[in-house]
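# this one's sequence-less:
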C-alpha cells in the first residue's frame, strides 16, 4: 500500500523538483580541537524548543513558566539515557557483536537514540521533577507532548546529517542521496569498490517522520484547544498517535534490524505503544479537566477538584 501511494504521488510532484535531495558530506565541524556534531545540535535545538513551548503551555494550566525548566532538568537526562539504552538493547551488534566496540555504546554523539526508551525514562524523570516541584505529572505531560513532537521533528534532521535511517532504494523525484559514511569520523568516505562516496538514492524516511511529527504536534495543540480533555488524555493521544506514523516509516526502512515473526522490533513496539496510548486515554477519563476555565481577565481559575484522588502526582 505504501509503495502504491508513493508511485501515485510521484508524477504529481515531479515538476520543478531537483533530481534528488542532497545529503551532507560531513556531520561534524571543529572549533579548534573541539568537535561540534550536527546530530547533537539538532537534539539540543529540539530540547530548547520543547522546553520553551512546555513553559507556555504550563502557564495555561495555572503553573509557573519556570517549572518547565525545573522539571525538564530531570526529564531530559533520564530521556537521553533511556533512548540510548533502548537503542543499544535493540541494536546490540555494533557494540557487542562480532567486531563490535562495547565502549561505543556510550558515544551518543555518533547517533542512536530510541524514542521509546526516551519517552519511558523521560516520563520517570518528569515524575521525579514534578513531585519535587509540586506540579501534577499529568499537567506537565499534557503541556509537554506537543513540544516533544516538535523536538522529534528537529532531532530527525540529525539523522540527515549522519546519512542514516533512510528507506529503500527509489527513483521518486524526492529521493535522498546517501553517502558511504565513516561514523566515527562523522563524514562521507569512498564506497568499497568505487571512486565515489555516493551509496545510492533512497526514500528520505527521516523527512517523512519529521513532517509527521510536526503535523502530530499541530493536531495535539488543536485538539487541546477544541475539546475539554481530562488530565493525562492529551499525553495518551500523543502516545497513541506517534506510532501511527512510525509504523509506516519502519515498513519503508531498509537497514538491518532485529525481527520478531518476520517484522522489525520497532513495528511490534509501535503496536504495543499505540495500545498503551489508548489505555492511558481511557484510564484518565474520570480525572479533572486538563485546562482550567478562565476569568474575565484571562487568568486561569482554580481547576476542577478530582473525584478520585487528592494527592500530588
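Alright, I've got the coordinates. Predicted, not measured: the structure shown is a model, and the values here were computed from it.
# from here on, just use CA atoms for contacts and neighbour counts.
Noted.
# how about the strands in the stretch 201-313 of the chain?
Counting by DSSP state E, counting those that start in this stretch, one finds strands in the stretch 201-313 of the chain at the ranges 259-260, 263-264.
# of those strands, which is nearest residue 121?
With CA to CA, the closest approach to residue 121 among the strands of the stretch 201-313 of the chain belongs to strand 263-264: 22.3 Å.
# tell me what the closest one is packed against?
Applying 3 or more CA pairs under 8 Å, 6 or more residues apart in numbering; DSSP states H and E, we find strand 263-264 packed against no helix or strand.
# distance of residue 84 from residue 78?
Separation of residue 84 from residue 78 (CA to CA, to the nearest Å) stands at 10 Å.
# overlap in contacts of those two?
Contact criterion CA atoms under 8 Å, 6 or more residues apart in numbering; residues shared by residue 84 and residue 78: residue 118.
# follow-up on the earlier one: which of the strands of the stretch 201-313 of the chain is buried the deepest?
Highest mean neighbour count among the strands of the stretch 201-313 of the chain (mean count of other CA atoms under 10 Å): strand 263-264, with a mean of 15.
# and residue 35, what element?
Using DSSP states H and E, residue 35 maps to strand 34-37.
# what comes into contact with that strand?
27, 28, 29, 30, 109, 186.
# and the helix or strand just after it, which residues are buried?
Of the helices and strands lying after strand 34-37 in sequence (DSSP H and E), the nearest is helix 38-60. The neighbour-count check on helix 38-60 (16 or more other CA atoms under 10 Å) flags 38-43, 46-47, 49-60 as buried.
# and the next helix or strand past helix 38-60?
Immediately after helix 38-60, counting by DSSP H and E, sits helix 67-90.
# quick one: contacts of that next one?
If you take CA under 8 Å, 6+ apart as the criterion, helix 67-90 is touched by 47, 51-52, 54-55, 58, 95, 105, 108, 112-126, 128-130, 133, 140, 258, 265.
# next: stretch 46-62.
Taking CA under 8 Å, 6+ apart as the rule, stretch 46-62 contacts 64-69, 72, 76, 139-140, 143-144, 146-148, 150-155, 290-292, 300-301.
# below is an additional structure, to be compared with the one above:
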C-alpha cells in the first residue's frame, strides 16, 4: 500500500507540531531555538532512515526473500516505517549533534518529549486517511497522546524533572498506550500485517521493553537528581562560540562566580550553581545569549531580533582602580 499525498501532509504537520512544542520547551530550559533547527537538519532524516530499517528488519521476506525485490527497499513512497527504529536512530543522531555542538543531551531529550507525543497525534490521523487504522483507534490514540503531552509538561514543571526524566516518562506513557491500543487495531490493515512473536504482535513486545527501560531510567534518575540541570550547555560550547564569532552576541558564562579574589579570567569559577562541577555553563533565557535564539543557519533571519549583550568581564577595570595591563 503506497502512501497518499494526504498522509505525507499529516506527517509534515506532525513534524511541525513537534518542532513547535520542542522549541517552546527548549527555550524554557534556557536554550537557543537555533540549536533545535541545527540538530533537526540531521535528526529528521536519520529518523526516516531508522524507521525504514525497522520495517525492513521486521518484514525482510518482502524485499530479500525468494520472491522479494531488494530495490523496493529504497521505495519509501510504497510505505513501511517502524516507530521504534525511527526513535532509536533519531536519538543517536541527536546525541552525536549535541555532543559536537556542546549541548547537553538529557535536557534536550526532555525538551523533545512533549513535542514527540504531540506530533504523533497528526501521524495517527494520517494513518486513518490511508485506511491503516480504524476511526475508533485514531480517536483513542489522539486523546491518549494529547493527555500525555499535557501531563509531561505539567509533571515536569511541578516535580522539577530534568536529567532525561521527562523523556523517560514519555517512554513509559507512550509504551503503555501502545500496549492497550494494539487491542483496538484488530481488523485494521496495520494489525493484519503485524508480525507475531510468541502470540503477541512485535509492536507490543517492543512497547513492553520500552516501558521497562523508561521505568528503570525514571526511578534511577529520580534517586540521584531531584532538581533539573542548572544549564543546558557544556563549557566552551561550539554553538555559543559560533554565535559570538558571527557577532550575534558576546557570550560569557552567566551565574558563574570568580574562582578567587580578583580572578576574573574567563571560565575561572567555583560556584556549583554555575556548573563548575561538571564543566557546564548555566545560560538562562535572555541572559548572555540572543533572546530570540537567532542562529547562523538563518532559519529565522527575517525575524526582528532583540539581542541581549553581556559585557566581557576581562574588559573591566581592575579592583585597584588601574586600567588592565597590556599583557
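Arrived safely. Predicted, not measured: the structure shown is a model, and the values here were computed from it.
# still on that earlier bit, columns distance to residue 231 of structure 1 on top of the strands of the stretch 201-313 of structure 1, output as a markdown table?
Below are those laid out as a markdown table (distance: least, CA to CA, whole Å):
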| stretch | distance to residue 231 of structure 1 |
| --- | --- |
| strand 259-260 | 35 |
| strand 263-264 | 33 |
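# among the ones you listed, which is nearest residue 209 of structure 1?
Across the strands of the stretch 201-313 of structure 1, closest to residue 209 of structure 1 is strand 263-264 (CA to CA), at 16.9 Å.
# structure 2: matching residues for that closest one?
Here strand 263-264 of structure 1 aligns to structure 2 at residues 200-201, judged by TM-score structural alignment.
# nearest to residue 216 of structure 1, out of the strands of the stretch 201-313 of structure 1?
Closest to residue 216 of structure 1 of these is strand 263-264 (CA to CA; 23.2 Å).
# counterpart of residue 18 of structure 2 in structure 1?
By TM-score structural alignment, residue 18 of structure 2 lines up with residue 50.
# so who does the residue nearest to its match when sequence neighbours are not counted touch?
Of all residues not flanking residue 50 of structure 1 in the chain, residue 147 sits nearest, at 4.0 Å (CA to CA, 6 or more residues apart in numbering). Neighbouring residues of residue 147 of structure 1 by CA under 8 Å, 6+ apart: 49, 50, 51, 53, 54, 217.
# shared with structure 2, which of those residues?
Retained in structure 2: 49, 50, 51, 53, 54, 217, out of those (criterion both residues aligned by TM-score structural alignment, their matches' CA atoms under 8 Å).
# quick one: residues contacting the equivalent of residue 149 of structure 2 over in structure 1.
For residue 149 of structure 2, the aligned residue in structure 1 is residue 217 (criterion: TM-score structural alignment). Residue 217 of structure 1 makes contact with 145, 146, 147, 149, 150 under the criterion CA under 8 Å, 6+ apart.
# report how many residues lie close to the fourth one.
Residue 149 of structure 1 sits with 24 neighbouring residues when counted by other CA atoms under 10 Å.
# quick one: whatever residue of structure 2 lines up with residue 147 of structure 1 from residue 24 of structure 2, how far?
Counting by TM-score structural alignment, residue 147 of structure 1 corresponds to residue 115 in structure 2. Separation of residue 115 of structure 2 from residue 24 of structure 2 (CA to CA): 9 Å.
# what of residue 170 of structure 2?
Distance of residue 170 of structure 2 to residue 24 of structure 2, given as CA to CA: 17 Å.
# what's the answer for residue 30 of structure 2, then?
10 Å.
# got it, and residue 219 of structure 2?
26 Å.
# before we move on, what about residue 85 of structure 2?
Distance from residue 85 of structure 2 to residue 24 of structure 2, by CA to CA: 26 Å.
# circling back: okay, and which of the contacts of helix 67-90 of structure 1 map to helices?
Per DSSP state H, helices hold the following members of the contacts of helix 67-90 of structure 1: 47, 51-52, 54-55, 58, 95, 115-126, 128-130, 133, 140, 265.
# and residue 29 of structure 1, which of the three is it?
strand (DSSP: H, G, I helix; E, B strand; the rest coil).
# excluding its backbone neighbours, what's nearest it?
Closest residue in space to residue 29 of structure 1, ignoring its immediate chain neighbours: residue 36 at 5.0 Å, by CA to CA, 6+ apart.
# from residue 26 of structure 1, how far off is that neighbour?
11 Å.
# distance from the chain centre to stretch 171-184 of structure 2, please.
21 Å (CA atoms, centre = their mean, to the nearest Å).
# could you do stretch 118-125 of structure 1 as well?
Relative to its chain's centre, stretch 118-125 of structure 1 lies at 12 Å (CA atoms, centre = their mean).
# in that stretch, what counts as buried?
Within stretch 118-125 of structure 1, the residues that qualify as buried are 118, 119, 120, 121, 122, 123, 124, 125, counting by 16+ other CA under 10 Å.
# counterpart of the fourth one in structure 2?
Applying TM-score structural alignment, one finds that residue 121 of structure 1 aligns to residue 89 in structure 2.
# any idea which element the residue sitting nearest the centre point of structure 2 lies in?
Centre of structure 2 computed as the mean C-alpha position; nearest residue by CA atoms, centre = their mean is residue 112, 3.1 Å away. Residue 112 of structure 2 belongs to helix 105-129 when assigned by DSSP H and E.
# that helix vs helix 5-28, what angle?
Inter-element angle recorded for helix 105-129 of structure 2 and helix 5-28: 160 degrees (by axes from the mean of the first three to the mean of the last three CA atoms, to 10 degrees).
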